[in-house]
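[1] Generate coordinates for the sequence data below:
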Amino acid sequence: MSIRKLFSRRFLASAVTVPLVAGSLVFVTPGVAEAVTCGQSWSNKDPGWGTGTHSAESPYTVPLHSGMYGDCRVTSRVSTGIKLWYHCYRRNSYGNTWTHVRIDGTDWKGWVWDEYLNDGGSYYPC
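    Below is the predicted model:
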């Protein structure tokens, strides 16, 4: 077999293999992060209450969000130990549960990640 034919076959094999491998990488790479939706509905089903214990940002405050995702706007921060009246909970697309609460003695409401609540949040689904 001549060198020219051998080179041509190797070149053709490489020319076919490279696009196949490159094309498969598109399917292997992770997708774009999903869009976060804030402002989910809720209903007042839970007669219970709890308190915030801590947050990732501060050991002394717990953030209330406009929706059940960490990327949703923080509407206020509550000092740990303040009574939070539970309404209900929802599970977001990441599998995390969030409880909709009202700060005792106010009309301020929002979503709190259940990891930040002393008893794990509401047991009543929205």
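[2] CA only for contacts and neighbour counts going forward, please
    Will do.
[3] For the nearest residue to Thr97 once chain neighbours are set aside, grab the count of nearby residues.
    The shortest distance from Thr97 to any residue other than its chain neighbours is 4.3 Å, reached at Arg91 (C-alpha to C-alpha, 6 or more residues apart in numbering). Using other C-alpha atoms under 10 Å, the number of residues around Arg91 comes to 15.
[4] let's see this one next to it:
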Amino acid sequence: MRKSLTRALLTLPAVVAATLVSVGGTATAAPAGTHAGPVQIMDCSHAHSNKDSGSGRTTTVLRYRTGPHTSCEPLGQAGSNTLIYYHCWTSGESVGGVSTWTWGRVAGTQREGWFSDKYLSNGGSTKKC
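    As a prediction, the model looks like this:
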């Protein structure tokens, strides 16, 4: 089975659960012109471990983060075509239609973080965290 299809099948339960959580709760009316929607706080502390021996390269200058969301704190930046050693992947915020992120280490350093799979040359890690 192709990696992208395998990922889609593995992430589907998380997407369904997140959707169910986001539509639950109590609806409240707000005056016209105001926003009274729930404030969603992204969890930037996702578990990870080194399960993958693969690697890939960044396709652009890319920030890596504390969690798999663009609102999570950036830990650093990797240049275009930088080699990243993969550890594992998880579901997170969709970036350009891709909602998987890889925990990885910048080659030749001890710098680690979450990289959006949208900007990794081969789609990121193949091992789920």
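[5] so what number do they get for TM-score?
    The TM-score (TM-score structural alignment, normalised by the length of structure 1) is 0.68; 96 aligned residues with a C-alpha RMSD of 2.3 Å.
[6] what about the strands in structure 2?
    Counting by DSSP state E, structure 2 has strands at residues 55-57, 62-65, 74-78, 83-95, 98-106, 112-116.
[7] And the longest one, what's buried?
    Spelled out, it's strand 83-95 of structure 2. Along strand 83-95 of structure 2, these residues count as buried under the neighbour rule (16 or more other C-alpha atoms under 10 Å): 83-94.
[8] ditto for the third one
    Across strand 74-78 of structure 2, burial judged by 16+ other C-alpha under 10 Å covers 74, 78.
[9] with structure 1 superposed, average distance for that strand?
    Strand 74-78 of structure 2, aligned to structure 1 and superposed, deviates on average by 0.5 Å (mean C-alpha distance after the TM-score superposition for structure 1).
[10] re earlier: which of the strands of structure 2 sits closest to Gly124 of structure 2?
    In terms of C-alpha to C-alpha, the element of those nearest to Gly124 of structure 2 is strand 98-106, at 5.7 Å.
[11] Show me what the closest one packs onto, helices and strands only.
    strand 83-95, strand 112-116 (3 or more C-alpha pairs under 8 Å, 6 or more residues apart in numbering; DSSP states H and E).
[12] okay if I get the ones you listed as a markdown table plus distance to Lys127 of structure 2?
    Shown next, in a markdown table, are those (distance: least, C-alpha to C-alpha, whole Å):
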| stretch | distance to Lys127 of structure 2 |
| --- | --- |
| strand 83-95 | 5 |
| strand 112-116 | 14 |
